[in-house]
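>>> Build me a model from this:
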Amino acid sequence: MLATSSRICVVLALATLSSSASASPGVDPPAPVLPPIFVAPFQESMDYYIHTFHTKGVLYFDATSSSERMDREDGVADRYCGTARPFAGTFCSHLIVDSKRYLLFPQKDHGLGADSGYDCCFCCSAEDGCGVLRRDFLSNATFVGYETLNGTRAQHWREEGLQENDYWQTDDGQQRPLRLLQKPNDDMVFLGFSDAPIGPSVFELPKSCAEGRKCGGTCALVRRG
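Sure thing, here's the model as predicted:
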């Protein structure tokens, strides 16, 4: 998931990574800051010891409107989607608007859009640590070095938390996200990037969200009230 917390809740291990240097000469580059608006498709793997789950998705991020959306083709291994609908194995979206995080499940198909075709439940709010990801969520990260990721020169950063988080971004001044690894089991690789404006319909709440139904599972554990 990508939250106000200092990490994006998602993962994957499909990158070919080779180290080109253990540290940069001279002064380290500035800490990562996410672009204000971007869309990035990704592949994700989640390793739960006896089984590894794989899925694909798209991250929509717009800091200018404090909105964020993450679509997964299969949310069964996501700790929020997968516990709100245990073992369902269905498309799931995290949608954050107005400082509130919702989970969206399509009722009929895997199409996108804000309409009554979605089953919606309220997960948690920014007060619970469920708001939009901060652009500077890695402000305290340590620079590891320069590496080559799938043929792209990258900066490798690491931040210690409840678990070790490794993050790679492009070393071209644009700071495009390339990979997020939340050790030991969450690995997300970004497969593309666009900084074009995002249409407002992407962040529009489905009508079913007005019903006020609350999600169970992990959402209920982190939600206050």
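>>> For the rest of this, base every contact and every neighbour count on C-alpha atoms.
OK.
>>> Quick one: residues in contact with stretch 46-61.
10-12, 36-45, 67-75, 77, 185-187, 198 (CA atoms under 8 Å, 6 or more residues apart in numbering).
>>> in which helix or strand would I find Gly82?
Using DSSP states H and E, Gly82 maps to helix 81-84.
>>> Narrow the contacts of stretch 46-61 to those in helices?
Counted as lying in helices by DSSP state H, out of these, is not a single one.
>>> from these, which would you call buried?
10-12, 37-45, 67-75, 77, 185-187 (16 or more other CA atoms under 10 Å).
>>> Give me the subset of those that lies in strands.
37-45, 67-72, 186-187 (DSSP state E).
>>> So Phe203 versus Phe143, what's the distance?
33 Å (CA to CA, to the nearest Å).
>>> How about Val97?
32 Å.
>>> Ok, Phe61 next?
24 Å.
>>> of these two, who's got more company?
Set Phe61 next to Phe143 and count neighbours by other CA atoms under 10 Å: Phe61 wins out with 27 against 21.
>>> this one as well, want them side by side:
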Amino acid sequence: MQKYLLLALIVVVCQCQQAQQPLPPVWPNRFSQDFVETWNITNTIHRSVGTYFYDYTQGTTRLARSNGQYDPLCKSLHTDAQQCDQIIVNGERYIYYPDTQECCYCCGQNDGCGVLSPQWFIEPTFLGNVSYYGVPAYKWVIYEGPNEANPNYYIETTEEEPTQRQLLYLARSNYEQNYFLDSLRTDFGSIDLPQTCNRKSLCPGTCAKVRPAQSN
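Now for the predicted structure:
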């Protein structure tokens, strides 16, 4: 009798744990949010600030960094400390340097450089409820490869509806982004490609490695 009671208790506990797991993350179709980014390069910490503009309805994004010299794509053309924007329009990713107004084509949709889907979280694993600087939050891990390779750690607020949650933290490999909770916006201008950007001006460096050989 005790054996059956124990089994029943285990089933109830498992069902409760499953019921408590939230729905996986889904981004709203349009938002922008400010962040502080930290890079760990050979055990030396480097920081920059930036803003992520995301508009899936128009198929555009703009990832603006105050200093892009540590980002693999931003430093394709310049390795000094200057502002760098990654702009995606029409499935094409461009690297733009506002200080000098230089721009080059990095890679395209077929190279994995297009706009992320709002449901880009492929089979995320829920790591539990956490406190993020005093804010109740959900923590997830998303693996980019088999055998739990290339984990992305993701923290968000705890609203029941996934599209109402706010991004708080994203980390992968040697960098992390901490997002400001009170900086979320849905009202911002259109994301347009600067006039100096064109498909014929190809970025070297990491961008060239991402593109097919026939494109270089």
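>>> on that earlier part again, so which elements touch the following helix or strand past the helix holding Gly82 of structure 1?
Later in the chain than helix 81-84 of structure 1, the nearest helix or strand by DSSP H and E is strand 92-97. Using 3 or more CA pairs under 8 Å, 6 or more residues apart in numbering; DSSP states H and E, the elements in contact with strand 92-97 of structure 1 are strand 67-72, strand 100-106.
>>> so strand 92-97 of structure 1 matches what in structure 2?
With TM-score structural alignment applied, strand 92-97 of structure 1 matches the range 84-89 in structure 2.
>>> I'd like to know how far the residue of structure 1 positioned farthest from its centre sits from Gly145 of structure 1.
Distance from the centre of structure 1 peaks at Gly26, with 32.1 Å (CA atoms, centre = their mean). As defined by CA to CA, Gly26 of structure 1 lies at a distance of 12 Å from Gly145 of structure 1.
>>> Ok, Gln182 of structure 1 next?
If you go by CA to CA, the gap between Gln182 of structure 1 and Gly145 of structure 1 works out to 18 Å.
>>> And the two? Which one has more around it.
Gln182 (25 against 20).
>>> how about that one, what's its partner in structure 2?
By TM-score structural alignment, Gln182 of structure 1 lines up with Arg172.
>>> cool, and Thr170 of structure 1?
Checking TM-score structural alignment: Thr170 of structure 1 goes with Thr157.
>>> mind listing what its match touches?
Going by CA under 8 Å, 6+ apart, Thr157 of structure 2 touches 135-138, 165-168.
>>> rerun that using 6 Å as the cut-off
137, 165-166 (CA atoms under 6 Å, 6 or more residues apart in numbering).
>>> nearest to Cys207 of structure 2, of those residues?
Closest to Cys207 of structure 2 out of the contacts of Thr157 of structure 2 is Gln166 (30.2 Å), distances taken as CA to CA.
>>> count of neighbours near the closest one?
With other CA under 10 Å as criterion, Gln166 of structure 2 counts 24.
>>> Distance check, it against Pro212 of structure 2.
In terms of CA to CA, Gln166 of structure 2 sits 36 Å off from Pro212 of structure 2.
>>> The counterpart of Cys113 of structure 2 in structure 1 and Ile96 of structure 1: what is the separation?
For Cys113 of structure 2, the aligned position in structure 1 is Cys130, judged by TM-score structural alignment. Separation of Cys130 of structure 1 from Ile96 of structure 1 (CA to CA): 8 Å.
>>> Of the two, which one has the most company?
Taking neighbours as other CA under 10 Å, Cys130 of structure 1 and Ile96 compare with Ile96 leading, 29 against 23.
>>> residues contacting the closest residue to the more buried one other than its chain neighbours?
Nearest residue to Ile96 of structure 1, sequence neighbours excluded (CA to CA, 6 or more residues apart in numbering): Glu68, at 5.1 Å. Shown in contact with Glu68 of structure 1 (CA under 6 Å, 6+ apart): 60-61, 95-96.
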